[in-house]
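Trainee: Let's see this in three dimensions:
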Amino acid sequence: MSETPDSAVQTVRAYIDSHREGFLAELADWLRIPSVSAQPEHAGDVRRSADWLAATLRQTGFPVAEVWETAGAPAVFAEWPTDDAGAPTVLVYGHHDVQPAAREDGWRTDPFEPHTEDGRLYARGAADDKGQVFFHTLGVRAHLAATGRTAPAVHLKLLIEGEEESGSPHFRALIEDRADRLAADAVLVSDTGMWSEDTPTVCTGMRGLAECEITLYGPDQDIHSGAFGGAVPNPATAAARLVAALHDADERVAIPGFYDGVADLGDHERALFAELPFDESRWLATAHSHAAAGEAGYSTLERVWARPTAEVNGIGGGYQGPGSKTIVPASAFLKLSFRLVAGQDADRLETLVRDWAAVHVPPGIRAEIVFGAATRPCLTPLDHPALRAVTRAMERAFDQRIRYTREGGSGPAADLQDVLKAPVLFLGISVPSDGWHAPNEKVELGLLLKGAEASAHLWDELSAALR
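Mentor: Predicted coordinates for the structure are as follows:
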């Protein structure tokens, strides 16, 4: 028989406290494996990491834990069926690969020899993402202890990717090929963070990403600017004019049709963003920048979380060496990226960009436009019952009100939403000071254990919310 909610909180907390040392020792063993997917010399370590996780998940109690091969690095799939025939299915996503790390990068200690100091666990992957994946193993055991169950309250699945830090090049193909095994009523991503230790939050969405390179060709070779300049089109000038045409005076993207389908932020969500203790001067210092700028009519947080953008990532052409070389260059290039929000489609954006460029590129200049693989945006509405379930689980763990954020970056979660047709939820406990991708990455141990508490409460909450 399940305990009352108040006693369940205490039981979960006591269980996690009593199993803390064993949990951290196991996590440290995993962190010692340098599963750097971007470096070919660590391919064997990425595989060792997958094997370690599959074996540990079986020890945790998952009846199924498999290493799934891809054209690149292996992923791990695990499944723990519920004994409740009417319960929903929840898929947890994370990744077991990590960013490169070496002492000479600025680490105070060996990045793959975990150590604790002042309530923090330092190691590559401590926050991104091994720690945030692994707290679910402690959480599910605490869930069983608090409820008296022998299986979770939901049909629980895990998919832990091995190439996220390399751009997830084979992830879409993997989930399309395995869609029947991955079918779920909701997807939970544990690869995000919170606003701060004092202000716990739940993320409600991530932007998508599309990138392209535009190469502009003029003369068949560099030519003399005295003999020909001013009489033939210059591709470097065309590149500058194309960049100038990208935004209007209000910093809105000036590509026709770019904002079609974009839903404006509602007053309620804008008010929730405004509640957060945002210090713009501190944010600018973090950004190593000297002024805020962007689309008129929106705050800084609204711009980076909820509005689509276009950025010039690179521009070049012509002579780049010391001194002068008086030429009309043969070519020039632009590198552009677009952050997309719900309602936008990357395939349609490609058409819009090509049409826009065709209008602005002058006769005599040939444009080649190459797009890379796109990442789709994802967003969970604030009134979605599954989001409310995540919020309640976090509130029970943190004993305080939970606020909402979005993330300005992009990730593979949207592919899960797109392929599985399931809402994407986020449960992360990392804070900005954890230093993802930086030297001396760490995770706050207190928050890591709070993540396990939230995970323990989540399965009952989602079981009720998704029926």
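Trainee: alpha carbons only for contacts and neighbour counts from here, please
Mentor: Noted.
Trainee: In the stretch 301-450 of the chain, mark out all the strands, start to finish.
Mentor: Along the stretch 301-450 of the chain, the stretches classed as strands by DSSP state E, counting those that start in this stretch are 309-317, 327-328, 331-340, 366-371, 378-379, 403-407, 424-426, 442-444.
Trainee: Where does A249 fall, secondary structure wise?
Mentor: Assigned by DSSP states H and E, A249 belongs to no helix or strand.
Trainee: what about it, how many neighbours?
Mentor: A249 has 9 neighbouring residues, counting by other CA atoms under 10 Å.
Trainee: One more: D185?
Mentor: For D185, using other CA under 10 Å, the count is 20.
Trainee: how about this one, so we can line them up?
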Amino acid sequence: MSTDAYVPVRTFVEQNSAGFLEDLKDWLRIPSISGDPDRVGDVRASAQWLAAKLRATGFPTVEIWETAGGAGLPAVFAEWPSGDPQAPTVAVYGHHDVQPVTPLELWETQPFDPSVRDGKLYARGASDDKGQIFFHVLGLRAHLAATGRTAPAVNLKLIVEGEEESGSPNFAQLLRERADRLACDVVVVSDTGMWDRDTPSTVTGMRGLIAAQIDLHGPSGDVHSGSFGGAISNPLTELVRLLAQLHDENRHIALPGFYDGIVALTDTERRLFAELPFDEAAWLRTAKSRAAVGEAGYTTLERVWARPTAEINGIWGGHTGPGQKTIVPSEAHAKLSFRLVAGQDPAQVRKALELWLAERIPSWLEYEVEFEGDGVRPCLTPLDHPALNSVTRALGRAFADDPDGEPRQILYTREGGSGPEADLQEVLGAPVLFLGVALPEDGWHAPNEKMDIAGLLRGAEAAAYLWEDLAGNK
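Mentor: A predicted model of the protein is given here:
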């Protein structure tokens, strides 16, 4: 984008902010809770509202896509070709469904009656994710107004799903079925956040996930420990022994081949992580823990963003009620989950766990291991990817005090959680970039969810700059 368009973008965003906020409030009033069967109609109404607004904005193609499974929680697809045969194609991802609002008594104002206090917009979905997907509408309008274009500088597509807060159970299938319509060079995800208000940043990766349940069977029924204890195998004891071998003394994970192919942190990435103003004591309070403990040789941020994990999420069996019941229990159970990083494949981790169990569980015990689906792949965008450089330039310009002045430095973060981003990357075969402006204190999934209005407007501004930058960044 030429420098003479920077100020017009900011001016347009500021002059149109009031109407933008009123439209967003209107959308936020729709209680599109995908996890509540009684709100299926509201999720559909939310999709219809967005579709109508995108048509009014100028998108020549807007469609509501039904998903498999019969849940009735549709996605919205929109497309606006650039008209330039050399223009790259960009798909923007977000979601229009929201989390439940319980406990309702902890909300200071009604969750679906948007209110503004101290420069923040309070409502369920304000930050996650209606506000962050809707700033693209304002950003696109600013981009067109500032450049005088009648179509975006890129071939622009939007895919906004209605099941993300329910685990995106049908999204991967939708992507595969519609891959030809969603084909793109770059995916932009606006469902993440920044480090804090004073430290603008962009996410470069998310971890994957695979989860399993292990069931061990010993005696065909509970038996008296006085008559049989010490002479037969106790499945709970064997399970505890087994799980104690999951990590070594350095807290490395013991599954065979678990670390094979992992994309290692570079010195540059470790240096950039270290530049973030991380307060470990405050982080520990959020973690409700007394000490940071984990894999040897890595910092806390490196552990939660860029290293894989094996967690025991639950273990049970035998007598757990009041008083004594001196038995050798017949069964023992545990739930495990593995967070994965770039270079790991959930299917390979599954095989590694199956082999590890087969080698260690005694032959006189029966066992099963059941996995919760196929897992989620990790995703990572290299720091030197040219499209990522476009994102950082756009954000740096948007968060500058003067859009024509020196741009702000944009730092890099990752997210330790998992989402549909890996499906986007895998099915569409395109790098995933993150343009999110939410803040850690925005209260995603919690009562009194909010969004900083100034941040929303900076997000719109960044989107306006991004399309021109990507178009020039062949």
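Trainee: TM-score of the superposition?
Mentor: Remark: TM-score between the superposed chains equals 0.98 [TM-score structural alignment, normalised by the length of the first structure]; 463 aligned residues with a CA RMSD of 0.9 Å.
Trainee: Can I get the strands of the stretch 301-450 of the first structure in CSV including distance to A127 of the first structure and mean neighbour count?
Mentor: Formatted as CSV, the strands of the stretch 301-450 of the first structure follow (distance: least, CA to CA, whole Å; neighbours: other CA atoms under 10 Å):
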stretch, distance to A127 of the first structure, mean neighbour count
strand 309-317, 28, 16
strand 327-328, 50, 22
strand 331-340, 25, 22
strand 366-371, 32, 16
strand 378-379, 22, 23
strand 403-407, 16, 21
strand 424-426, 15, 27
strand 442-444, 5, 26
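Trainee: Next, format the ones you listed as a markdown table and append distance to H95 of the first structure.
Mentor: Converted to a markdown table, the strands of the stretch 301-450 of the first structure look like this (distance: least, CA to CA, whole Å):
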| stretch | distance to H95 of the first structure |
| --- | --- |
| strand 309-317 | 27 |
| strand 327-328 | 49 |
| strand 331-340 | 23 |
| strand 366-371 | 26 |
| strand 378-379 | 18 |
| strand 403-407 | 18 |
| strand 424-426 | 14 |
| strand 442-444 | 16 |
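Trainee: between those, which gets nearest to I175 of the first structure?
Mentor: Nearest to I175 of the first structure, of all these, is strand 424-426, at 14.7 Å by CA to CA.
Trainee: Could you find the residue nearest the spatial middle of the second structure?
Mentor: Nearest residue to the geometric centre of the second structure (CA atoms, centre = their mean): G419, 4.2 Å.
Trainee: so who does whatever residue of the first structure lines up with that one touch?
Mentor: Under the alignment (TM-score structural alignment), G419 of the second structure pairs with G411 of the first structure. Counting by CA atoms under 8 Å, 6 or more residues apart in numbering, G411 of the first structure touches 206, 208, 375.
Trainee: Next: E461 of the first structure.
Mentor: 389-390, 392-393.
Trainee: Quick check: it is in a helix.
Mentor: Yes: under DSSP: H, G, I helix; E, B strand; the rest coil, E461 of the first structure sits within a helix.
Trainee: Show me what counts as buried in stretch 436-456 of the second structure.
Mentor: Judged by neighbour count (16 or more other CA atoms under 10 Å), stretch 436-456 of the second structure contains these buried residues: 436-439, 442-453, 455-456.
Trainee: now that stretch: which residue numbers in the first structure?
Mentor: Going by TM-score structural alignment, stretch 436-456 of the second structure lines up with residues 428-448 of the first structure.
Trainee: what do you get for stretch 60-67 of the second structure?
Mentor: Under TM-score structural alignment, stretch 60-67 of the second structure corresponds to residues 63-70 of the first structure.
Trainee: contacts for the matching stretch?
Mentor: Outside stretch 63-70 of the first structure, the residues that touch it by CA under 8 Å, 6+ apart are 50-51, 54-55, 57-58, 74-80, 170, 174.
Trainee: Which of those residues fall in strands?
Mentor: Among these, DSSP state E puts 75-80 in strands.
Trainee: that older thread, which of the contacts of stretch 63-70 of the first structure sits closest to S18 of the first structure?
Mentor: L57 (19.7 Å).
Trainee: Quickly note the distance from the closest residue to that closest one other than its chain neighbours to Q59 of the first structure.
Mentor: Computed as CA to CA, 6 or more residues apart in numbering, the closest residue to L57 of the first structure that is not its neighbour in sequence is A65, at 6.4 Å. With distances taken as CA to CA, to the nearest Å, A65 of the first structure is found 10 Å from Q59 of the first structure.
Trainee: Can you verify my assumption that A460 of the second structure contacts R141?
Mentor: No: using CA atoms under 8 Å, A460 of the second structure is not in contact with R141; the gap is 9.2 Å.
Trainee: So if I had to pick from these two, which one is more boxed in?
Mentor: Taking other CA under 10 Å, A460 of the second structure and R141 do not tie; A460 has more neighbours (30 against 21).
Trainee: isn't there a strand covering the more buried one?
Mentor: No: counting by three-state DSSP, A460 of the second structure is not found in a strand; it is helix.
Trainee: List the buried residues of stretch 215-229 of the second structure.
Mentor: 215-219, 222, 225.
Trainee: Stretch 375-383 of the second structure too?
Mentor: By neighbour count on 16+ other CA under 10 Å, the buried set for stretch 375-383 of the second structure is 375-381.
Trainee: chain center to that stretch: distance?
Mentor: How far stretch 375-383 of the second structure lies from its chain's middle: 11 Å, per CA atoms, centre = their mean, to the nearest Å.
Trainee: Same check on stretch 293-306 of the second structure?
Mentor: Taking CA atoms, centre = their mean, the mean C-alpha location of stretch 293-306 of the second structure is offset from the chain mean by 20 Å.
Trainee: Would you work out how far apart the start and end of it are?
Mentor: Distance across stretch 293-306 of the second structure, first residue to last, is 15 Å (CA to CA).
Trainee: what do you get for stretch 246-266 of the first structure?
Mentor: First residue to last in stretch 246-266 of the first structure (CA to CA) measures 27 Å.
Trainee: And stretch 397-415 of the second structure, by the same measure?
Mentor: With CA to CA as the measure, stretch 397-415 of the second structure spans 24 Å from end to end.
Trainee: any chance you could map the helices in the stretch 151-300 of the second structure?
Mentor: Taking DSSP state H, counting those that start in this stretch to define them, one finds helices in the stretch 151-300 of the second structure at 171-177, 179-182, 225-228, 235-244, 267-275, 280-286, 300-306.
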